[in-house]
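Participant: Turn this into a structure:
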Amino acid sequence: MLNNEELSKIKTARENWEEKVLNKTLEKSPESKEEFRSVSGATVERLYTPEDVAEIDYVEEIGYPGQYPFTRGCQPTMYRGKNWTMRMYAGFATAEESNERYKYLVSQGSTGLSVAFDLPTQIGYDSDHSLAQGEVGKVGVAIDSLKDMEILFDGIPLDKVSTSMTINAPAAVLLAMYIAVGEKQGVSADKLRGTIQNDILKEYIARGTYIFPTEPSMRLITNIFEYCSKEVPKWNTISISGYHIREAGSTAAQEVGFTLADGIAYVEAAIKAGLDVDTFAPRLSFFFNSHNDLFEEVAKFRAARRLWAKIMKERFHAKSEKSMMLKFHTQTAGCTLTAQQPDNNIIRVAMQALAAVLGGTQSLHTNSRDEALALPTTDSVTIALRTQQIIASETGVTNTIDPLAGSYFIEAKTKEIEDKAMEYISKIDDLGGAARAIDLGYIQKEISDSAYKYQMEIESLDRIVVGVNKYQVKEESPKGLLRVDPIVGEMQTKKIHDVKSARNNDAVKSRLEALRTACQGTENVMPYILDAVREYATLGEICQVMRDVFGEYEQAVLL
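Facilitator: Now for the predicted structure:
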């Protein structure tokens, strides 16, 4: 950004400062560590100067918000025009209880809903299945049929809210249920706004709630892309997730590299299925983690935006700038929350949320202080929401766009993360793409190695976690935690029985057979899933048809 004469002058001044000022200070008072590192283990230099950003071209690599390469944000005015969506993630027990929580959050100023589903729902089993015992409603809401979805959104007009659903393997089924609820409310599919996670590759990598093998899973995803591009045009058809990759222990650069590699795989699959890139790419969205290292996280978000823009333009030859925008949701880092001194989590979450905002997120969920112990209480989730509202209303950080841009440190770290992430993408390309790299266990092993290193740093006290390995206090057992009543499983089982007794079972059988035939062929399965949902076929029944045809995925064993 500076000419050679100016850089030479800066270099001379730095060397003079080091010799006459810095070295004398270090002789009297050495620094506390031999080497300072970020949360991800990257070296952090003592001082950053224009020398560290000398190779960066401002116009080409930093630029302006709302313009390629989008380093400074997707929108020209960012938060001066509209705050990020405060999308609080919630769901537990029954649809009735979760509906109450959603209405409460909306009344308190939440501007978007985000649905957490229980484990049986996530892996395509009804609540009365033997494998669902003890898990119904525990980590999210149980959804077995359209009846549950109707209750979940009772009194919540779907043409007025934006809804995100954290669902992957059975994403097509839950999306169909949402569309059907909209129909019952008189809201046509073209007016629905929201996102389904629908990111199966990261399930194979880091999370484990997969059902079907890679190929049919990618087919389901591209079927959703195609269907929504025509029928549900305002819907974000995938949220390509780095969040769970980071939760599993990756570094910041790995989170970007592996997530964008997954994104590349989805784009390639859609193009192979005959879709034009500019038809579906504008509805792709991403989901990132905001970890503890504030400056590294800001740089990570900026690097991800710039790198994705380049990939879409140079690799896939997208013509629309909307196809090049990396729009993302952020959640604060659940893996950093501690059961010890849980009130400390309020401060952690505030710093992580600040990083997400400074990094230009489009929507944000803030974790609650008690989530290391249980699902959040109403009081805890209120504090989490107020954290976002205080950042938006009181701190002044939304007054100007990308306020840390131009910082020698931030720009240098942005470039460093971008370059390292691109190295991972190139390695994955050499292995044959993300799906092949997953089958070989490469991505999983990289994350595992990083997680092990991080944990060893905590155990050796090279990394301090307040209240865990330093500054401990004696604590009483926590009180007032939210517990899901085990009777929820029985209630859901009765609800399923009632639905099956009241529905037209001949029609259900016919719709499921039509779905089976579609799965065996090459048609888009979304219309057939929607037809089955409308007749109150259950999630488990629909997923079992697909299990019968597609089979189930078996995870690679890492050696």
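Participant: From here on, just use CA atoms for contacts and neighbour counts.
Facilitator: Noted.
Participant: As a check, name the ranges of all strands in the protein.
Facilitator: Ranges of strands in the chain, per DSSP state E, are 85-90, 112-116, 162-166, 193-196, 235-236, 238-241, 284-290, 328-332, 363-365.
Participant: Could you check the angle the longest one makes with strand 328-332?
Facilitator: Orientation of strand 284-290 against strand 328-332 (axes from the mean of the first three to the mean of the last three CA atoms, to 10 degrees) gives an angle of 20 degrees.
Participant: first vs last residue of stretch 514-527, how far apart are they?
Facilitator: For stretch 514-527, the separation between the terminal residues is 10 Å (CA to CA, to the nearest Å).
Participant: ditto for stretch 244-254
Facilitator: Distance across stretch 244-254, first residue to last, is 12 Å (CA to CA).
Participant: ok, and what's touching that stretch?
Facilitator: 39-41, 202, 205-207, 255, 258-259, 289, 296-297, 300, 333-335, 417-418, 420-421, 424, 446-448, 450-452, 454 (CA atoms under 8 Å, 6 or more residues apart in numbering).
Participant: Tell me the buried residues within these.
Facilitator: By neighbour count, with 16 or more other CA atoms under 10 Å, the contacts of stretch 244-254 hold 39-40, 202, 205-206, 255, 258-259, 289, 296-297, 300, 333-334, 417-418, 420-421, 424, 447-448, 450-451, 454 as buried.
Participant: Distance-wise, check the closest residue to Ala93 other than its chain neighbours relative to Leu131.
Facilitator: Distance criterion CA to CA, 6 or more residues apart in numbering; nearest residue to Ala93, sequence neighbours excluded, is Gly137 at 3.7 Å. Distance, Gly137 to Leu131, by CA to CA: 13 Å.
Participant: so how far is Pro69 from the most centrally placed residue in the chain?
Facilitator: Most central in the chain under CA atoms, centre = their mean is Phe287, positioned 2.7 Å from the mean C-alpha point. From Phe287 across to Pro69, the span is 19 Å (CA to CA).
Participant: Let's see this one next, to set against the first:
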Amino acid sequence: MEKHVTDAGISIQPVYTQPVPMQELPGQFPFTRGIHASMYRDKLWTMRQYAGFSTAEASNQRYHYLLQQGVMGLSVAFDLPTQIGYDSDHPMAEGEVGKVGVAIDSIEDMERLFHGITLEQISTSMTINATGFILLALYIALAKRQGANLKQLSGTIQNDILKEYAARGTFIYPPQPSMRLITDIFAYCSREVPKWNTISISGYHIREAGANAVQELAFTLSNGKAYLQAAIAQGLDINVFAQRLSFFFNAHNHLFEEVAKFRAARRMWAQITKSLGATDTKAQMLRFHTQTGGSTLTAQQPHNNIVRVAVQTLAATMGGTQSLHTNGFDEALSLPTEEAARIALRTQQIIGYESGVADTVDPLAGSYYVEALTNEMETRAWELIGKIDAMGGAVSAIEQGFVQEEIARSAYRYQQQVENGEKIIVGVNKFAMEEQGGTEIFRIDDSIRKVQTERLQALRAKRDNQQVQALLQQLEAQARTTENLMPLVVTAVENYCTLGEIADALRKVWGEHR
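Facilitator: Modelled structure (predicted):
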């Protein structure tokens, strides 16, 4: 392997001297330099901390702590049973309840999760995909109980099912009915919750699965293009629904390659939306959230991760992100402790308020190196998108296994480079040392499942079960039509139908993807 090369295989020249004419301005098509004319000079990015574990009450305590520490928006992690549509008392949920996120079975759990938090006054991001339609319905139902004006409700559901088939695995239904749920959400929210971001098209998990920066860019934008085409096929107006699409990218350690990726992404998305008929500039803008790279964190010498996260934070902010989550230094070992979460948030705050990064728009613009990298990233990503288009688009490329194979090859190549020393990971394959004492581990007790099971039993005993069954049967019947499912799902959760019951009603119609 050549010594001076990025993780995506782009050769780095010893010096860049070719002047780059900078005709573009931020806030103008194709938005290479940023989607707003003034970017962070007027308002910093939204500082989020991804959190969720154990019961809703435990997560609620962490949210209040983070809000006191200065987070600007909440970001909810859900446990595995919630992600794949099982209630906490289901046999498939055993051993997983509350482990990688919070357990949410019903509207009562949602009330506990946001106790003391006024939904109309906070922006909430929910990392949920296959059951995203149910969690959104729960959030809307709770907002209604709080007396909120739904037109003012703001936040995001990830709702990106295509990357689940390609990289992550928490899907339930086959691709086609899953795409139908997504377009139902687009249509429903454009009418009822117009400020809500209806999808966060995720390159993050594609990168975590082993993709390089070029692949992350190409596969994510291809998925985005597929969502646009699906919505257009349903008769939706791209100038309306595309304004509520957002993206979710990873930030890894190669500072300049990451900045170039974000700049290229904006330019490419502007061209994709325009080619599909978008004429409104807000429908052409690529708005994105970033999370620092979980897969870059090491269990060895975990405090080194604080530096890695700081570099990745610089990449995201110099690349023009709209919001950011920074990982805790201990996340290669466990869920983050309170201390680790606070240090991660302080990293954002120091860069936002002390580094000068926010003082000017696109601070690396005009750098011969960064401009060359931006162009190279774009060229290589278009080549990959061309291959996907030739297969019939993202859904077809995933069904044929192309995307999965590309990611697997990239992951294998990277691991080989680490193992043979071509790629240096400080504290792992170079500058390793015997460590004294352990890092504090944040553990979740298995008793959470018992708590949730008892709550479900109490819920089912007090609700109108005849009405619940009627609503579930109606949902099953409606799933066989083309009618929008969202209004009925909102009614179902308001009447104490559980997440697992709603997911099962649709399993009866669509089956499960294998």
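Participant: When Gly137 and Leu131 of structure 1 are compared, which one has more neighbours?
Facilitator: Gly137 (30 against 12; other CA atoms under 10 Å).
Participant: Would you mind finding the match for the more buried one in structure 2?
Facilitator: The alignment partner of Gly137 of structure 1 in structure 2, by TM-score structural alignment, is Gly98.
Participant: Likewise for Arg101 of structure 1?
Facilitator: By TM-score structural alignment, Arg101 of structure 1 lines up with Arg62 in structure 2.
Participant: Pull up the gap between Gly182 of structure 1 and Asp190 of structure 1, please.
Facilitator: 10 Å.
Participant: same question, Val466 of structure 1
Facilitator: 49 Å.
Participant: more crowded one of these two?
Facilitator: Neighbours were counted for Val466 of structure 1 and for Asp190 using other CA under 10 Å; Asp190 has more, 16 against 13.
Participant: Which residue in structure 2 aligns with the more buried one?
Facilitator: Match for Asp190 of structure 1 (TM-score structural alignment): Lys151.
Participant: Next: Val161 of structure 1.
Facilitator: If you follow Val161 of structure 1 across to structure 2 using TM-score structural alignment, you land on Ile122.
Participant: if I look at that match, how far off is Asp280 of structure 2?
Facilitator: Computed as CA to CA, the Ile122 of structure 2 to Asp280 of structure 2 distance reads 27 Å.
Participant: How about Ala8 of structure 2?
Facilitator: 33 Å.
Participant: try Met433 of structure 2
Facilitator: Met433 of structure 2 sits 56 Å away from Asp280 of structure 2, going by CA to CA.
Participant: So for those two, which residue has more residues nearby?
Facilitator: Higher neighbour count among Met433 of structure 2 and Asp280: Asp280, with 15 against 10, using other CA under 10 Å.
Participant: residue contacts, the nearest residue to the match of Arg101 of structure 1 once chain neighbours are set aside?
Facilitator: In this structure, Arg62 of structure 2 finds its nearest non-sequential neighbour in Ala51, 7.4 Å apart by CA to CA, 6+ apart. Contacts of Ala51 of structure 2 were listed using CA under 8 Å, 6+ apart, and they are Ser59, Arg62, Tyr63, Leu74, Ser75, Val76, Ala77, Gly101.
Participant: corresponding residue for Ala384 of structure 1 in structure 2?
Facilitator: Checking TM-score structural alignment: Ala384 of structure 1 goes with Ala344.
Participant: what do we get in structure 1 for Glu399 of structure 2?
Facilitator: Checking TM-score structural alignment: Glu399 of structure 2 goes with Asp439.
Participant: Repeat that for His254 of structure 2.
Facilitator: Checking TM-score structural alignment: His254 of structure 2 goes with Asp293.
Participant: circling back to that earlier point, roughly how far apart are the equivalent of the residue nearest to Arg62 of structure 2 over in structure 1 and Ala353 of structure 1?
Facilitator: With TM-score structural alignment as the criterion, Ala51 of structure 2 lines up with Ala90 in structure 1. Using CA to CA, we find Ala90 of structure 1 at a distance of 17 Å from Ala353 of structure 1.
Participant: before we move on, the earlier item: next, work out how far apart the match of Glu399 of structure 2 and Gln108 of structure 1 are.
Facilitator: Applying CA to CA, the value for Asp439 of structure 1 to Gln108 of structure 1 is 45 Å.
Participant: So between these two, which is more surrounded?
Facilitator: Per other CA under 10 Å, whichever of Asp439 of structure 1 and Gln108 has more neighbours is Asp439, with 18 against 12.
Participant: Could you pull up the contacting residues of the residue lying closest to the match of Asp190 of structure 1 once chain neighbours are set aside?
Facilitator: Using CA to CA, 6+ apart and skipping residues adjacent in sequence, the residue nearest Lys151 of structure 2 is Val193, 5.1 Å away. Contact partners of Val193 of structure 2, counting by CA under 8 Å, 6+ apart, are Leu150, Lys151, Gln152, Leu153, Ser154.
Participant: do that again at 7 Å, thanks
Facilitator: Contacts for Val193 of structure 2 (CA atoms under 7 Å, 6 or more residues apart in numbering) come out as Leu150, Lys151, Leu153.
Participant: again with Glu120 of structure 2
Facilitator: Glu120 of structure 2 makes contact with Ala148, Gln152, Leu153, according to CA under 7 Å, 6+ apart.
Participant: so where do the helices sit in the stretch 201-350 of structure 1?
Facilitator: With DSSP state H, counting those that start in this stretch as the criterion, the stretch 201-350 of structure 1 has helices at 214-231, 243-247, 252-272, 277-280, 294-310, 321-324, 344-358.
Participant: Fine, thanks again, bye for now.
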